[in-house]
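A.B. asks: I would like the atomic coordinates for the input below:
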Amino acid sequence: MTQLHHPPTARIHIESRECSPQVLERLTGATYFPERLLGPAIVGTVCRGGGHLLYVTAPQMIDADQQVDYYLGLLSGGSHQGGTDGPRGARDLVRIVTLDDASTRWLSTKVLDPVSARAASVRSDMREFVDTHLRAGADVRLSYFEPSRPLELLARDLGVPGTQPSAAHIPLATKHASRKIFTAAGVPVPQGTDVCHDPAALATAVATLARAGHRRIVLKLNSTAYGGGFGNALLELDDDIASAPEERTEERVSRALPHASLVDRKI
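C.D. replies: Here you go, the predicted structure:
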């Protein structure tokens, strides 16, 4: 029986959360998001595959050793792939590099900072990691949390593939694009509108929904920079708006729009 040969693995993880920096500023603890995925990275790369892991994060992790020891402790009797002697031997497979930067900039921005000496040092560590493991015949990849053009360019410069679909496809994941895809495929979707580019067009579209009997309407900001509903507003319409003569409905909706309740009141 022929046994398949799997090359050793090596992964660089840059778990950068790439939404609006303005949103990140208002999310408590957002700067610590990158380190939250250390556990899955260790389990997936080291515990299950016996591979090498270079984990990049910022700001500096104050309990990095304890976190690594905890996740490596999930190894049982050295039964994982890779041949190391349990958690103690596997410790050599994990390396964490950090930047002392607690700003709300994307982690990718911190790593690619052209004037930061520390960022340049981290990029050098990444290059050395890639070159070393490619020479050893390993399957080397750059892993990141979500599609990102900067990280795609970094992967290209390192000469390794990324682990996400192309960032060019991000607009397809918006609610509006999804509605268009479902409609084209014949999948029923809730009643809505096309993208509106000015208040007058929005008033016209909402007036149509009002005349169809809708009184509570979600207005969504068509942007890939926001998440968690921060780009939404809830518009409550009175019955008398929809019952007004058609030529007056849009006027009344237009007056109601500024009173929509914003989820993110700082937009």
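
A.B. asks: contacts, neighbours, all on C-alpha from now
C.D. replies: Fine.

A.B. asks: mind listing the strands for the protein?
C.D. replies: 9-14, 52-57, 94-98, 139-144, 216-220, 232-236, 261-262 (DSSP state E).

A.B. asks: got those strands as a markdown table, with mean neighbour count and distance to residue 68 columns?
C.D. replies: Below are the strands of the chain laid out as a markdown table (neighbours: other Cα atoms under 10 Å; distance: least, Cα to Cα, whole Å):
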| stretch | mean neighbour count | distance to residue 68 |
| --- | --- | --- |
| strand 9-14 | 24 | 14 |
| strand 52-57 | 25 | 11 |
| strand 94-98 | 16 | 8 |
| strand 139-144 | 21 | 18 |
| strand 216-220 | 16 | 41 |
| strand 232-236 | 18 | 39 |
| strand 261-262 | 17 | 41 |
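
A.B. asks: Make CSV out of the ones you listed and add distance to residue 252.
C.D. replies: Formatted as CSV, the strands of the chain follow (distance: least, Cα to Cα, whole Å):
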stretch, distance to residue 252
strand 9-14, 49
strand 52-57, 51
strand 94-98, 55
strand 139-144, 47
strand 216-220, 15
strand 232-236, 12
strand 261-262, 17
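
A.B. asks: just so I know, which of the ones you listed lies nearest residue 199?
C.D. replies: Among those, strand 216-220 comes nearest to residue 199, with 11.7 Å by Cα to Cα.

A.B. asks: which residues are in contact with the closest one?
C.D. replies: Here strand 216-220 makes contact (Cα atoms under 8 Å, 6 or more residues apart in numbering) with 231-237.

A.B. asks: That strand to strand 232-236, inter-axis angle?
C.D. replies: 160 degrees (axes from the mean of the first three to the mean of the last three Cα atoms, to 10 degrees).

A.B. asks: Could you also give me the structure for this next sequence, so I can compare it with the first?
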Amino acid sequence: MGAFERLQERLGDALDANVPGSTVEHVVVALPSYSMSATLLSHYRSRLAALEHRFLLGALQAGRIPGVHVVLVTSRDPGEVVLDYHARLADPHAPEGVRRRLSCLVVPDDSPRGVAAKLLDRPDLLTELRDRIGGRVALVEPWNVTAAEVEVAVALDAPLNGPAPQMWPLGFKSSARRLFREAGVPVPCGEEGVHDGTDVAAAVARMRRSRPDLDRLVVKVDDSGSGDGNRVVSTRDDRGEPLGEAVLAAQVLRGAPDWFLRDLAAGGVVEELVDGPRVTSPSAQVDLLPGGGVRLLATHEQVLGGAQRQEFVGSRFPADSAYAADLARHVSAVARLLARAGAVGRLAVDFVAVEDAGGWRLNALDLNLRKGGTSHSFAALRHLVPGCYDADRGRWVAEHDGGPRCYRSSDGVVDPVWLGLDPGRAIEAVADAGLAFDHEQGVGVVLHMMAALAVEGRVGVTAIGRTVDEADRLFAAVPDALRAAARRPGSRTR
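C.D. replies: Model prediction:
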């Protein structure tokens, strides 16, 4: 047994300390390392630090767990105003106590790399982080796990709440399709293991044997996320006639950027673009626990955007109750397979849902063996409105009033007018508009990713309401509040 395996034997005890009400002194190292492909990291370079700061929503746990100390490892200091804001959110009655248990370890490096790799370049900061842990019970909460995160965990002598790095490729698109079929979860017509236009054309020829009406399809790069490596293409000409295999091979990836062709060469899938009168993009999330347990967390509706409507831009919670129970059943089947293989940590499965005369049909599309685009918004809900997800009714039930809660969230609330808007003024603007989160009511707006205001006028918003309509109304009111703030003198970051 190696050092990492021995370390992971202590994960259960660390997680037992990290529960609401626990007074056991322990440390959670929040490590939003985003150890992804070089292509994906380069695309998000300008907002990497802001994405790292999304983990501050997870730090809201400090308001519910008196014994926890949270250390966020980040490439840019979010600033005292932002840290104080999260402390007040976590405990409006005693924010000073939370603030003493919330800190950052800044690794000053703006290169397009995960922060774990940056931290490994700084043994002095690794030593400082280990000193902050000070021999207490600790765990590392990563975004995903590769060799870099393992090396950090071993150096800190703290277990990782995530799967072993050799399991990381199980989340790739080709591997996910195989795993879905093994779990008995439906998938769209398609094939995995394609590498170029010739492979795609050959796969389409085989797909047409069972689907002669095949038209548009999606080519996906194996190692990608947030829809960034997806490309929608047509298999028919302008008259609606099917393109021949040779013509398709020559044309199917025409115009694709060089990075897409390069990444596809390492592997990808081709799938039918599922369509119908009404189509949605739900997801379901679970935690894989030490010992093989599975805990259902939530379902969401994903909001997709971009030119081809393949990019994840936000979410609504919960998913439609018409199929929420089926989402839970499918994700649990996949989770049990991964749990038996020894995986721990967060798992999410993305689906496409189509309504026709026979009701709703679900197909699984992607598997994320890591945290994802709904992890931070769900963290805000679970820590600010403690409760549980009722899988039978497909809704969140708040502890303090027994009522439901919903939310609308996005990392992409952006307006050039807000460029350089001071985070403190943004926070004030939301409060002045009567939108700030109200702990007594358990509703209101939470801001995140405020570092992105300085680079592209972007901010993250999670609006929690008692109904879907209330959450949508709160969310929609934020841009006007920020525009008003941006017009005031002295609103820009100095």
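
A.B. asks: Got a TM-score for the pair?
C.D. replies: Taking TM-score structural alignment, normalised by the length of the first structure as the basis, the two superposed chains have a TM-score of 0.76; 232 aligned residues with a Cα RMSD of 2.5 Å.

A.B. asks: mind checking how far residue 184 of the second structure is from residue 192 of the second structure?
C.D. replies: 17 Å (Cα to Cα, to the nearest Å).

A.B. asks: Where does residue 14 of the second structure fall, secondary structure wise?
C.D. replies: In this assignment (DSSP states H and E), residue 14 of the second structure forms part of helix 11-17.

A.B. asks: which residue numbers in the first structure go with that helix?
C.D. replies: Aligning helix 11-17 of the second structure against the first structure (TM-score structural alignment) gives no matching residues.

A.B. asks: quick one: buried residues of that helix?
C.D. replies: Neighbour counts over helix 11-17 of the second structure (16 or more other Cα atoms under 10 Å) mark 11-12, 14-15, 17 as buried.

A.B. asks: quick one on the thing from earlier: quick one: which of residue 184 and residue 192 of the second structure has more around it?
C.D. replies: residue 192 (22 against 11; other Cα atoms under 10 Å).

A.B. asks: In space, what's closest to the more buried one - neighbours in sequence excluded?
C.D. replies: residue 269 (4.2 Å; Cα to Cα, 6 or more residues apart in numbering).

A.B. asks: cool, and residue 22 of the second structure?
C.D. replies: residue 65 (5.4 Å).

A.B. asks: Please say which position in the first structure that neighbour maps to.
C.D. replies: Per TM-score structural alignment, residue 65 of the second structure is aligned with residue 49.

A.B. asks: So its match versus residue 67 of the first structure, what's the distance?
C.D. replies: Note on residue 49 of the first structure: its distance to residue 67 of the first structure, by Cα to Cα, is 19 Å.

A.B. asks: again with residue 144 of the first structure
C.D. replies: Per Cα to Cα, residue 144 of the first structure is found 20 Å from residue 67 of the first structure.

A.B. asks: Which position in the second structure pairs with residue 26 of the first structure?
C.D. replies: In the second structure, residue 26 of the first structure lands on residue 43 (TM-score structural alignment).

A.B. asks: residues in the first structure aligned with the helix ranked longest in the second structure?
C.D. replies: Using DSSP state H to define each element, the second structure has its longest helix at helix 468-486. Aligning helix 468-486 of the second structure against the first structure (TM-score structural alignment) gives no matching residues.

A.B. asks: ok now that helix, how far from the chain's centre?
C.D. replies: The gap between where helix 468-486 of the second structure is centred and where its chain is centred comes out at 22 Å by Cα atoms, centre = their mean, to the nearest Å.

A.B. asks: Just the buried positions in it, please.
C.D. replies: 468, 470-475, 477-479, 481-483, 485-486.

A.B. asks: go on, stretch 17-37 of the first structure?
C.D. replies: Those would be 17-18, 20-21, 23-24, 30-32, 34-35, 37, for stretch 17-37 of the first structure by 16+ other Cα under 10 Å.

A.B. asks: hmm, back to that, out of the strands of the first structure, which comes closest to residue 182 of the first structure?
C.D. replies: Short answer: strand 216-220, nearest of those by Cα to Cα, at 18.1 Å.

A.B. asks: ok so, going back, in TSV: the buried residues of helix 11-17 of the second structure, plus distance to residue 350 of the second structure.
C.D. replies: Converted to TSV, these look like this (distance: Cα to Cα, whole Å):
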residue	distance to residue 350 of the second structure
11	27
12	28
14	29
15	26
17	31
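
A.B. asks: between these, which is closest to residue 298 of the second structure?
C.D. replies: residue 15 (19.6 Å).

A.B. asks: Just list the residues touching that closest one, thanks.
C.D. replies: residue 139.

A.B. asks: quick one: it and residue 24 of the second structure, what's the gap?
C.D. replies: Taken as Cα to Cα, the span from residue 15 of the second structure to residue 24 of the second structure is 11 Å.
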